[in-house]
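Dropping the sequence and predicted coords here.
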Amino acid sequence: MENRPDIFSEATDKKRKNLKTMLGRYLSSPIPETTVKIKLNGQNYETISDELGYFSEWLYPPKPIDPGWHPVYFSICDEEGKEQCVKQGEFLIVRSDPQFGVISDIDDTVLVSHATQMLRKIRLILTKNAKTRLPFEGVAYFYRQLAANGNPLFYVSSSEWNLYDFLADFFSIRNIPKGPFLLQEYKSGIRDLLFSGGGSHQHKIEKIERLMNLYPDLSFILIGDSGQRDPEIYQKAVDKFPGRVKAVYIRKIGKKDEFEEKTIQYFREKGVELLMMETTEEAVNHARKLRYI
């Protein structure tokens, strides 16, 4: 990225600073087609960012890496080939024998976002920061229980990559177990900021399929909400990967009669546990009953 400010948020930050910070996330630009150096366990690798500034690379270290989180270092080079802008990231190696994996949405599932109410959503985005935004009650406890014994968590969201630092900060502050974020394509501009998290949400099913193909022997628990087509998306996952979905938890957003009975019946016929929850405590009790926690 270029023109992207360093971002440090505090709970005492004024609305004006929060607004300026959020604008900075959406007014910076990707750097296309540039060499990216990767350093992992003392080994050096290279790749090139695409026309949108993304890079993706499979690495094959000479020695196996233990399960868990590990550091990795990235840098780009100037015209003379000198390293600059060195950044540390993390990557996850999933253990070989987890009980299950968890794929969770973020907005209105973990993070109170009011995604279906445009004005309330924009007000939260523009005036709050990672230290003042709120999770749903009980989420941190529930997810820590699900992640026990090395069960991996993955977060698939319609939030854009612009918000990665915000989400990482929020999860850390609220003690919610970390997991790889699979977000929507980076966007740039005021309009994209105002319509953050929108779109068809088709990318969600693509990323869920990617995860389930990457771990073909792993079954999953899916967690989402009724506000952004998660039930429909999770139906597609159940159809494409029969027997791989252990349970689906949907946080009820909006009016109670908005969720169709036929959808509930659909999951039941597929042999998948579906819980429509109004509180996280309901999900905790349900998961405990089925010995997922």
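Here it is on my side, so go on.

can we go C-alpha only for contacts and neighbour counts from here?
OK.

right, and the secondary structure at residue 246 would be what?
Under DSSP: H, G, I helix; E, B strand; the rest coil, residue 246 falls in the strand class.

Look up how far residue 178 lies from it.
21 Å (CA to CA, to the nearest Å).

State whether residue 45 and residue 38 are indeed in contact, as I suppose.
Yes - under the criterion of CA atoms under 8 Å, residue 45 makes contact with residue 38 at 5.0 Å.

and here's the other structure:
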Amino acid sequence: MKNFIAFLIFFVSLSSQAQTLFVSDVDDTIKLANVKDLSEAARYAFDDKSRFLGMNALYHHIVKENSDIRVVYLSKAPEWFMGRTHRNFLKNGNYPAGTYIGKTEYDSDVHKITNLRKLMEEHRPRKVILIGDNGEQDADIYAQLAQEYANQGIEFHQFIRIVYNRNSFVEWGAALHNGQTGFVTPLEISFELEKAHILSYSAVETLVKTLVPDFVYASSYAAEGDVAFPYFVNCQTFVWKWDDSLQRFDTMKQLKLKLTDRCRLKM
């Protein structure tokens, strides 16, 4: 009996572990929020439909191709204030099922890092995918987590959406750390995850075929719905580094031109 109980405990502990831990922020990462402008943030606070184009499709491909994965939506927003809106948003936007964690008992400054540490200890993953934005502390927190587990043989893949500009006058956008990839569309993430053997060529090809035309012909300054380029996004500090994709997918040339124009990139 004791041996059976010990085996059962061991089995349960193994079942709670995940090969891949996938953590995504919500506001300004997948949901339109404009958190740096208080009046505009209030406008989007209870909007449970307006989202960044294509992120749900990317997330579904990640989950489909990595069966042993845990999906977590980790938000700094107070649970009592935004919890219902965020859960409705994830449902309305057809995002993969996962655990939603809003801010409850911890202060804003430690909420995310504390919960990330708990998730790491609970699931003991071999790979970690972290997706956030440069509006608040995601870049710093993700870099801190990767540093804390640097000697444990864990792969960290960190992606930061470039939403706010960073210049010498007003540094609204957080700086990225070494090992982090800035992105404007989900395609950039897909290329990096393909290199890491987390996404297949087939998945990337599907995303390119279905999403690139939508981005190329989308409004450069939209405000509601399924939005490619929200009006408030300033992506001048975005760095394009996927010229190899131009050789593999003809339509990517059009997307690069669109991003160059919308973000005012210097190529």
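Thanks, I have it. Note that the structure is predicted; figures quoted are calculated from it, not measured.

Quantify their similarity with the TM-score.
TM-score for the superposed chains, counting by TM-score structural alignment, normalised by the length of the second structure: 0.60, backed by 184 aligned residues with a CA RMSD of 3.0 Å.

So between residue 45 and residue 38 of the first structure, which is more surrounded?
residue 38 (21 against 15; other CA atoms under 10 Å).

Confirm that one sits in a helix?
No - checked against three-state DSSP, residue 38 of the first structure lies outside a helix; its state is strand.

residue ranges for the strands of the stretch 101-250 of the second structure, please.
Remark: strands assigned in the stretch 101-250 of the second structure by DSSP state E, counting those that start in this stretch are 127-133, 155-161, 180-183, 226-227.

Redo those strands as CSV? Include distance to residue 208 of the second structure and mean neighbour count.
What follows is the strands of the stretch 101-250 of the second structure, written out as CSV (distance: least, CA to CA, whole Å; neighbours: other CA atoms under 10 Å):
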stretch, distance to residue 208 of the second structure, mean neighbour count
strand 127-133, 20, 23
strand 155-161, 18, 23
strand 180-183, 15, 22
strand 226-227, 17, 20
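
would you list those strands in JSON lines and tack on distance to residue 149 of the second structure?
Formatted as JSON lines, the strands of the stretch 101-250 of the second structure follow (distance: least, CA to CA, whole Å):
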{"stretch": "strand 127-133", "distance to residue 149 of the second structure": "11"}
{"stretch": "strand 155-161", "distance to residue 149 of the second structure": "9"}
{"stretch": "strand 180-183", "distance to residue 149 of the second structure": "16"}
{"stretch": "strand 226-227", "distance to residue 149 of the second structure": "36"}
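
Tell me which of these approaches residue 147 of the second structure most closely.
strand 155-161 (9.8 Å; CA to CA).

Relative to the first structure, and after superposing, what's the average distance for the closest one?
Mean deviation of strand 155-161 of the second structure relative to the first structure after superposition (mean CA distance after the TM-score superposition for the first structure): 1.2 Å.

what span of the second structure lines up against stretch 15-27 of the first structure?
Using TM-score structural alignment, stretch 15-27 of the first structure lines up with nothing in the second structure.

List the buried residues for that stretch?
Buried residues in stretch 15-27 of the first structure, counted by 16 or more other CA atoms under 10 Å: 18-19, 21-27.

Kindly report the same for stretch 265-276 of the first structure.
267, 272-276.

Who are the contact partners of residue 246 of the first structure?
Applying CA atoms under 8 Å, 6 or more residues apart in numbering, we find residue 246 of the first structure in contact with 219-221, 272-273.

Which of those residues remain contacts when I look at the second structure?
Shared with the second structure under both residues aligned by TM-score structural alignment, their matches' CA atoms under 8 Å, the contacts from the contacts of residue 246 of the first structure are 219-221.

Name the nearest of those residues relative to residue 69 of the first structure.
residue 220 (20.1 Å).

what does stretch 156-163 of the first structure contact?
Here stretch 156-163 of the first structure makes contact (CA under 8 Å, 6+ apart) with 25-26, 103-107, 181-187, 196-199, 201, 203-204, 207-208.

which of these count as buried?
For these, a burial check counting by 16+ other CA under 10 Å picks out 25-26, 103-107, 181-184, 186-187, 196-198, 201, 203-204, 207-208.

picking that back up, and the two most separated of the contacts of residue 246 of the first structure?
219 and 273 (13.2 Å).

How about the equivalent of residue 78 of the second structure over in the first structure: what's its closest non-neighbour residue?
For residue 78 of the second structure, the aligned position in the first structure is residue 160, judged by TM-score structural alignment. Ranked by CA to CA, 6 or more residues apart in numbering and with sequence neighbours excluded, the top spatial neighbour of residue 160 of the first structure is residue 184, at 4.4 Å.

how many neighbours does the counterpart of residue 95 of the second structure in the first structure have?
By TM-score structural alignment, residue 95 of the second structure lines up with residue 176 in the first structure. For residue 176 of the first structure, the count of nearby residues is 19 (other CA under 10 Å).

ok, now residue 176 of the second structure?
Neighbour number of residue 176 of the second structure under other CA under 10 Å is 19.

That one and residue 133 of the second structure, how far apart?
Residue 176 of the second structure is 10 Å from residue 133 of the second structure, by CA to CA.

list residues touching both of those two?
By CA under 8 Å, 6+ apart, the residues touching both residue 176 of the second structure and residue 133 are 139, 160.

Right, I'll leave it there.
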